[in-house]
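[1] Below is the structure, and that's it, no one-letter string:
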């Protein structure tokens, strides 16, 4: 059982490469950071062979958690920005800037407009049937439009 507490450089290398291979098999960008941490610890052990197993294990744990949190924060910000730019499954937001024709209008400025082969609920000022309109913004299921001259 003594071999469990006396790791050499190659033990850390095997752990690091094992985790990297596991990341390839089970993708998720989580084991990558733990594997890289093990490789860094192997490098530290090669440079400073007097470091104890407990010190190296502590460095490994702190580094793995730190790298995982840094990646999580980076990816979370990137996902948020991607969600802001995408129009995937948000056809109403993809309609901004689209031009159409007013088909129906009521007294309060709400009506229906045709955009391609689809009609949408629209809201705008001084709309008349047959006017060409352009989508300015989206509020729920209503397209806010303005007349295009």
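    Perfect, I can see it now. Given the structure is predicted, the values throughout are model-derived calculations rather than measurements.

[2] drop to CA atoms for contacts and neighbour counts, all remaining ones
    Will do.

[3] ok, residue 68 to residue 27 distance?
    According to Cα to Cα, to the nearest Å, residue 68 and residue 27 sit 14 Å apart.

[4] Just want to know which of the two has more residues nearby.
    residue 68 (19 against 12; other Cα atoms under 10 Å).

[5] Setting aside sequence neighbours, what's the nearest residue to the more buried one?
    residue 33 (5.9 Å; Cα to Cα, 6 or more residues apart in numbering).

[6] Need the residues that contact the host helix or strand of the one you found.
    Counting by DSSP states H and E, the element that carries residue 33 is helix 31-47. Applying Cα atoms under 8 Å, 6 or more residues apart in numbering, the contact partners of helix 31-47 are 8-10, 12-13, 15-20, 22-23, 51, 56, 59-60, 63-65, 67-68.

[7] want to compare, so here's the second one:
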């Protein structure tokens, strides 16, 4: 059935697929379907330009589409994707890093380098020198959700 569909539509199946993917991009934005649409249009263009000179069957056209899709996605991500724009609040979703430099009080004594400190209304695990409960400490870093502290 798939072979019959490809044979009947010829190169226009790629053009139609490319346009449908681009329309889908407009209705579901995210700059994802665009690259697949471009790849389908390129394959359709190759098949139309080469016509009967295109020596391969629909299987090679599909492989060409997949390869061009990957290339288009990689190029698209470089052009549009991951921008490293500076933020006015670079630590917005990094609560632990926001705490660095603050002075807090140990809620539980640090024994063998481990204890707990109250930061606002929550308790955080801390690592640092052995100190008694109630000792003020300065947060100097964070390591996998555990605050590193040192005595004042």
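    Structure's in. What do you need? It should be emphasised that the depicted structure is a prediction, and the values quoted were computed from it without experimental measurement.

[8] picking up where we left off before, so which of the contacts of helix 31-47 of the first structure belong to helices?
    Cross-referencing the contacts of helix 31-47 of the first structure against helices under DSSP state H gives 9-10, 12-13, 15-20, 22-23, 56, 59-60, 63-65, 67-68.

[9] Just the buried subset of these, please.
    9, 12-13, 15-17, 19-20, 23, 56, 59-60, 63-64, 67-68 (16 or more other Cα atoms under 10 Å).

[10] Stretch 13-25 of the second structure vs the first structure, average distance?
    Superposed on the first structure, stretch 13-25 of the second structure shows a mean distance to its aligned partners of 2.5 Å (mean Cα distance after the TM-score superposition for the first structure).

[11] so residue 144 of the first structure touches residue 135, yeah?
    Yes: shown here, residue 144 of the first structure and residue 135 form a contact pair, counting by Cα atoms under 8 Å, at 5.9 Å.

[12] Settle it for me: which of these two has more neighbours?
    The residue with more neighbours, out of residue 144 of the first structure and residue 135, is residue 135; 24 against 19, by other Cα under 10 Å.

[13] Kindly indicate whether residue 141 of the second structure is helix, strand or coil.
    strand (DSSP: H, G, I helix; E, B strand; the rest coil).

[14] That one: neighbour count?
    19.

[15] check contacts around the aligned residue in the first structure for it.
    Aligning on TM-score structural alignment places residue 141 of the second structure opposite residue 136 in the first structure. Shown in contact with residue 136 of the first structure (Cα under 8 Å, 6+ apart): 96-97, 143-146.

[16] what's the distance between residue 136 of the first structure and residue 20 of the first structure?
    49 Å.

[17] and the residue nearest the centre of the second structure, which of the three is it?
    The centre of the second structure sits closest to residue 82, judged by Cα atoms, centre = their mean, with a distance of 8.0 Å. Using three-state DSSP, the structure places residue 82 of the second structure in coil.

[18] Could you measure from it over to residue 72 of the second structure?
    Distance from residue 82 of the second structure to residue 72 of the second structure, by Cα to Cα: 15 Å.

[19] try residue 152 of the second structure
    55 Å.

[20] Looking only at neighbour counts, state which of these two leads.
    Neighbours around residue 152 of the second structure and residue 72, counted as other Cα under 10 Å, are more numerous at residue 72. The numbers are 18 against 9.
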